[in-house]
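*Asks:* This is a predicted model, with the sequence first.
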Amino acid sequence: MKKMRPIIQHINELSFAHCLSPSEDAPEASEDHSGAHFDDIDLANLRAEGTHFTQVVFTDVNFSDGHLARSHFNEVWIHQAQLIGTDLAETRWIDSQIGTSVLAGTALFDTEIFRVTFVGCKLTGVNLRGAELRDVSFVDCALREIDLSDTKMTDVTFPGSTVDDVRLDKARLHNVDLRDARAIGVASGYDSLTGMIISPHQLLDLAHEFALALGVTVSADEPSV
């Protein structure tokens, strides 16, 4: 397993912590934000498409039903955020961490997510179709009904996480390591499991999915004579 990036537990651990300034104004579309700290702000229904965030912190922020499509997040630290029904399609994430946050019905299709860690997050019904994930870790997360169809995933890990009803249709996996995941459940895309690394006991859990991928019928019925 590849070495995981250190998890940032507190703002003061950030390399750019000394540069942060409190911001009480909602970000606007197509603006550049650097060194800002958005804390305890309700940004529901925010319209800020195409915004660039560099070395920015969001704590206790509500992004529900917000529109941030095509925005860039570079060295962004997010903690205890609500991202319910948020439009983050075609966004780009680099060297960032999202912790103790809820993503439900979140649009993340056609995104680029590089060197990003999700910690203690709940992801439900998230649309990641066509996304590219590289060097991404889901740590102690709960992922349910995630659509990873047509994604390209490289060096992705799931330590301590549960993965349930994930869709992998036409996904391309390389070194996707699930050995430390608590549970795995694949809803569809059994033929895209090539490139996944699992443990021996997980192989037994996924035996039915592998049989389907190979076109093997498993039946407990007695053969007719």
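*Replies:* Everything's here; your move.
*Asks:* can we go C-alpha only for contacts and neighbour counts from here?
*Replies:* OK.
*Asks:* I figured Leu108 hits Glu132, correct?
*Replies:* No - if you go by Cα atoms under 8 Å, Leu108 and Glu132 don't touch, sitting 10.3 Å apart.
*Asks:* Quick one: the helices in this protein, in order.
*Replies:* 200-205, 207-214 (DSSP state H).
*Asks:* closest to Asp150 out of the ones you listed?
*Replies:* With Cα to Cα, the closest approach to Asp150 among these belongs to helix 207-214: 17.1 Å.
*Asks:* Same question for the closest one: list its buried residues.
*Replies:* Within helix 207-214, the residues scored as buried using 16 or more other Cα atoms under 10 Å are Glu209, Phe210.
*Asks:* and if you look at stretch 181-194?
*Replies:* Ala181, Arg182, Ala183, Ile184, Gly185, Val186, Ser188, Gly189, Tyr190, Ser192, Leu193.
*Asks:* Check the offset of that stretch from the chain's centre.
*Replies:* Using Cα atoms, centre = their mean, to the nearest Å, the mean C-alpha position of stretch 181-194 is found 16 Å from that of the whole chain.
*Asks:* same question, stretch 86-98
*Replies:* 9 Å.
*Asks:* start to end distance for that stretch?
*Replies:* One end of stretch 86-98 sits 15 Å from the other (Cα to Cα, to the nearest Å).
*Asks:* who touches that stretch?
*Replies:* 7-8, 63-79, 105-119, 121 (Cα atoms under 8 Å, 6 or more residues apart in numbering).
*Asks:* Out of those, name the ones that lie in strands.
*Replies:* Among the contacts of stretch 86-98, the members found in strands (DSSP state E) are 72-74, 77-79, 112-119.
*Asks:* The structure to be compared is supplied as follows:
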Amino acid sequence: MPRDLADLPWARGLEPFDGAPEAEGDYERTHLTGVDIIDADIRNARFSESAITDFAMNRGSMRHTRFDDVWLRDARWVGTELADTAWQDVELLAGALSGVDAGGAVLRRVRFEGCKLDSVNLRSATLRNVSFVDCVLRDTDLGGATLTDVTFDGSRLQGLLLNNARLTRVDLRGAVGIDIADGIESMRGATITTMQLVDLAPAFARAMGIIVSDS
């Protein structure tokens, strides 16, 4: 994975973009940086072989926007609509998503590193070959989502919602903390360590209606 902007295969072809992106815009080989926007309408846009750095978006909508071969660093979304977006071959470094609606999003070959996801709605989303590295996921809602080949190395999961989620080859062994707020019965298809099983045992017992009492 590229660690710096200059490491991108298409770095030399990037063109600086002045201003804010617009709805239905097509941005190829574009470097969007230093942008802070509020209540913007960027629905149905497309970014390909592009870089987005030092970017902030408060509220507004990027619904149905596509990100193909995009590298993001220090990108922040607060209260933004990212529902039904499509992400493929994307890397997000040191990013933040707070109060974001990304329901129905499709993520394929996406890597989050050093990111914070706080109260993010990923209900009915599709995550395939997605990795969370050294991230914090707080109150993330994956209800009804489909996760395949997803890893969480060095990440902390707090208040995770998994109601009716479908997991296939989801590896939680690298997570440094797992707290399932609801839907623990949907963990079929996940791999955990023995210590993680011990930590999760009370939640499994509650889900199965088991009363644990030593008296």
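*Replies:* Right, received. Where do you want to start? These numbers come from a predicted model, not from an experiment.
*Asks:* one step back: export the helices of structure 1 to CSV and tack on distance to Ile98 of structure 1?
*Replies:* Output for the helices of structure 1, formatted as CSV (distance: least, Cα to Cα, whole Å):
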stretch, distance to Ile98 of structure 1
helix 200-205, 27
helix 207-214, 31
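*Asks:* distance of Val90 of structure 2 from Leu160 of structure 2?
*Replies:* 23 Å.
*Asks:* and what of Asp4 of structure 2?
*Replies:* Using Cα to Cα, Asp4 of structure 2 is found at 31 Å from Leu160 of structure 2.
*Asks:* With neighbour numbers in mind, choose between the two.
*Replies:* Leu160 (21 against 11; other Cα atoms under 10 Å).
*Asks:* OK, contacts around that one?
*Replies:* Applying Cα under 8 Å, 6+ apart to Leu160 of structure 2 gives the contacts Leu137, Arg138, Asp139, Thr140, Asp141, Leu142, Asp179, Ile180, Ala181, Asp182.
*Asks:* ok, so of the residues you listed, who is nearest Gly34 of structure 2?
*Replies:* Leu137 (25.6 Å).
*Asks:* For the closest one, what is the corresponding residue in structure 1?
*Replies:* In structure 1, the residue matched to Leu137 of structure 2 (TM-score structural alignment) is Leu143.
*Asks:* Phe204 of structure 2 too?
*Replies:* Checking TM-score structural alignment: Phe204 of structure 2 goes with Phe210.
*Asks:* Ok, Thr151 of structure 2 next?
*Replies:* Residue pairing (TM-score structural alignment): Thr151 of structure 2 is matched to Thr157 of structure 1.
*Asks:* Count the neighbours of its match for me.
*Replies:* Counted with other Cα under 10 Å, the neighbours of Thr157 of structure 1 add up to 24.
*Asks:* Could you identify the residue of structure 1 that aligns with Thr191 of structure 2?
*Replies:* When structure 1 is aligned by TM-score structural alignment, Thr191 of structure 2 is paired with Ile197.
*Asks:* right, and its match touches Asp180 too?
*Replies:* No - contact status for Ile197 of structure 1 versus Asp180: not in contact, 10.0 Å apart, counting by Cα under 8 Å.
*Asks:* picking that back up, buried subset of the contacts of stretch 86-98 of structure 1?
*Replies:* 8, 63-79, 105-119, 121.
*Asks:* Look up how far Val163 of structure 1 lies from the residue nearest to Phe158 of structure 1 when sequence neighbours are not counted.
*Replies:* In space, and not counting its chain neighbours, Phe158 of structure 1 is closest to Phe138: 4.7 Å by Cα to Cα, 6 or more residues apart in numbering. Distance check for Phe138 of structure 1 against Val163 of structure 1: by Cα to Cα, it reads 10 Å.
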